[in-house]
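In: Next input, structure requested:
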Amino acid sequence: MSTVSARRRTSSTTDLALVATFAALIAVCAILPAINGVANVPFTLQMFGVFLAGSALGARRGFLAVVLYLVVGTAGLPVFTQGHAGPAVWAGATGGYLLAFPLAAALVGAVSSRMAHRSPATFVVAVSVAAAVATVAVVGTLGTLGMMRALDVSASVAWGFATPFFVADVAKGVLAAVVAASVLRAFPQLARR
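Out: Okay, the predicted model is just below:
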């Protein structure tokens, strides 16, 4: 076996382990006790896990970690917020949010990859801004559309339900950026995506 093939296999194994680990982290963040928010949409640390997956793993692996989390929850493992599971969760008020999570991780991960070799302060600012944009433009929009469908309410009412979460989710993005900066400093090989 050639050295290149052995390295590629080791890299694939490492990627798989990282994707699975971050999918598990997102699940833990989702099932920690939640605070019930407006329109019965729970407030959890799930977005922190999504943003951390993207900012620490990059766009592709962060996206895959979130997709793995969603697949496991849809298959029936109770890893969604408040221990929910199964395909019926997608039809509820949080379905749009679930759809947005992999896209948010990919967006934050793309910025993280570009900024990984910059100073920690620059990295944190750039990734925090990306998380804020993802919160409003991706998660807020798809979450609103999901609530409009599930709750049969207008766009303005659904947007009103989504906006109370923005400040907390932006704060989670900043926290994820700070943690990811430390992780990438400790494990610079993660930045080689």
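In: rest of the way, CA atoms for contacts and neighbours
Out: OK.
In: which SSE is the residue positioned nearest the centre of the chain in?
Out: Among the residues of the chain, the one closest to the centroid is Val50, at 1.7 Å (CA atoms, centre = their mean). Element membership for Val50 (DSSP states H and E) is helix 46-57.
In: hmm, who's touching that helix?
Out: 18, 22, 25-27, 29-30, 61-63, 65-66, 101-102, 104-113, 127, 131, 169, 172-173, 175-177, 179-181, 183-184, 190-191, 193 (CA atoms under 8 Å, 6 or more residues apart in numbering).
In: structure for this one too, so we can compare:
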Amino acid sequence: MERNITLTALFAALIAVLGLIPKLTLMSGIPITAQSLGIMLCGTVLGARRGALAVLLFLLLVALGLPLLAGGRGGLGVFAGPTVGFLVGWVVGAYVIGLLTSGLTSLPVGVAAGIAAVIGGIVVLYIPGIIGMMIMLDMSVQKAFLSILPFIPGDLLKAVLAGAITATLARARPGVVASRPAG
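Out: Got it, this is the predicted structure:
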């Protein structure tokens, strides 16, 4: 129990630290940040349930006003902006990434984590992200979809990094990757 709480808090802190990397905001109002790498790692390392809990803890701290999002943003106002769909999608994405990483046992852990990060951290995450943009920015589906295209190359790179980091952790500390059975 204590280990679960510690890991959940540690990964919430990791998401916050990745927000210190300067953001680049596109014309859509959606920033490119390193924080989505943290979301991917929550799922690949902690697994579905703990990964989603780490993201929820992070979002609770943001809602309480801590400036933990890229660019020092925080407070309830961020949940009324164009990024709201992505913030909600982070929880779902981390959960799906954890499920897929644990389910793809026939693949090496790094490959499974990379595939899971692409599916959960890009495909699944973008669905609520696009919906949020459509609602908050009064965009059509086509315009919202086109506005997320510039994010895909960077997110693919983050998915590869998540797979590599997860594989390295699994080799260095067998059993530390909770999304996969030890051995």
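In: Trace the residue nearest to the centre of the first structure over to the second structure, please.
Out: In the second structure, the residue paired with Val50 of the first structure according to TM-score structural alignment is Ile39.
In: ok, which stretches of the second structure are helices?
Out: For the second structure, helices defined by DSSP state H occupy the ranges 2-18, 35-41, 48-63, 84-103, 109-118, 125-136, 141-148, 152-172.
In: Now do the residue nearest to the centre of the first structure against Ala30 of the first structure, distance only.
Out: Shown here: Val50 of the first structure relative to Ala30 of the first structure, a distance of 10 Å by CA to CA, to the nearest Å.
In: go on, Arg193 of the first structure?
Out: 26 Å.
In: and these two? which has more neighbours close in?
Out: Neighbour totals were compared for Arg193 of the first structure and Ala30, and Ala30 leads with 26 against 11 (other CA atoms under 10 Å).
In: if I pick the equivalent of the more buried one over in the second structure, what's in contact with it?
Out: In the second structure, the residue matched to Ala30 of the first structure (TM-score structural alignment) is Gly19. With contact taken as CA under 8 Å, 6+ apart, Gly19 of the second structure is in contact with 33-35, 68-72.
In: Any quick PyMOL command for the buried ones out of the residues you listed?
Out: The following PyMOL line selects those of the contacts of Gly19 of the second structure that are buried, judged by 16 or more other CA atoms under 10 Å:
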select buried, resi 33+34+35+68+69+70+71
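In: Pick out the most distant pair among the contacts of Gly19 of the second structure.
Out: Largest separation among the contacts of Gly19 of the second structure by CA to CA: Ala34 and Gly72, giving 13.4 Å.
In: Give me the spatial nearest neighbour of Phe58 of the second structure, chain neighbours excluded.
Out: Ala12 (5.0 Å; CA to CA, 6 or more residues apart in numbering).
In: Surely that neighbour touches Ala54?
Out: Yes: using CA atoms under 8 Å, Ala12 of the second structure makes contact with Ala54 at a distance of 5.0 Å.
In: Which one of those two is surrounded by more residues?
Out: Ala54 (30 against 24).
In: can you pull the contacts of that one?
Out: 8-9, 11-12, 42.
In: Residue in the first structure paired with it?
Out: Under the alignment (TM-score structural alignment), Ala54 of the second structure maps onto Ala65.
In: count of neighbours near the alignment partner in the second structure of Gly96 of the first structure?
Out: Aligned by TM-score structural alignment, Gly96 of the first structure pairs with Gly85 of the second structure. Using other CA under 10 Å, the number of residues around Gly85 of the second structure comes to 23.
In: how many other residues sit next to Gly38 of the second structure?
Out: 26.
In: for Leu57 of the second structure, same thing?
Out: Considering only other CA under 10 Å, Leu57 of the second structure is surrounded by 18 other residues.
In: Please verify my assumption that it contacts Phe11.
Out: No: when contacts are counted by CA under 8 Å, Leu57 of the second structure is not listed as touching Phe11 (9.4 Å).
In: contacting residues around the aligned partner of Val125 of the first structure in the second structure?
Out: Matched to the second structure by TM-score structural alignment, Val125 of the first structure sits across from Val111. With contact taken as CA under 8 Å, 6+ apart, Val111 of the second structure is in contact with Gly163.
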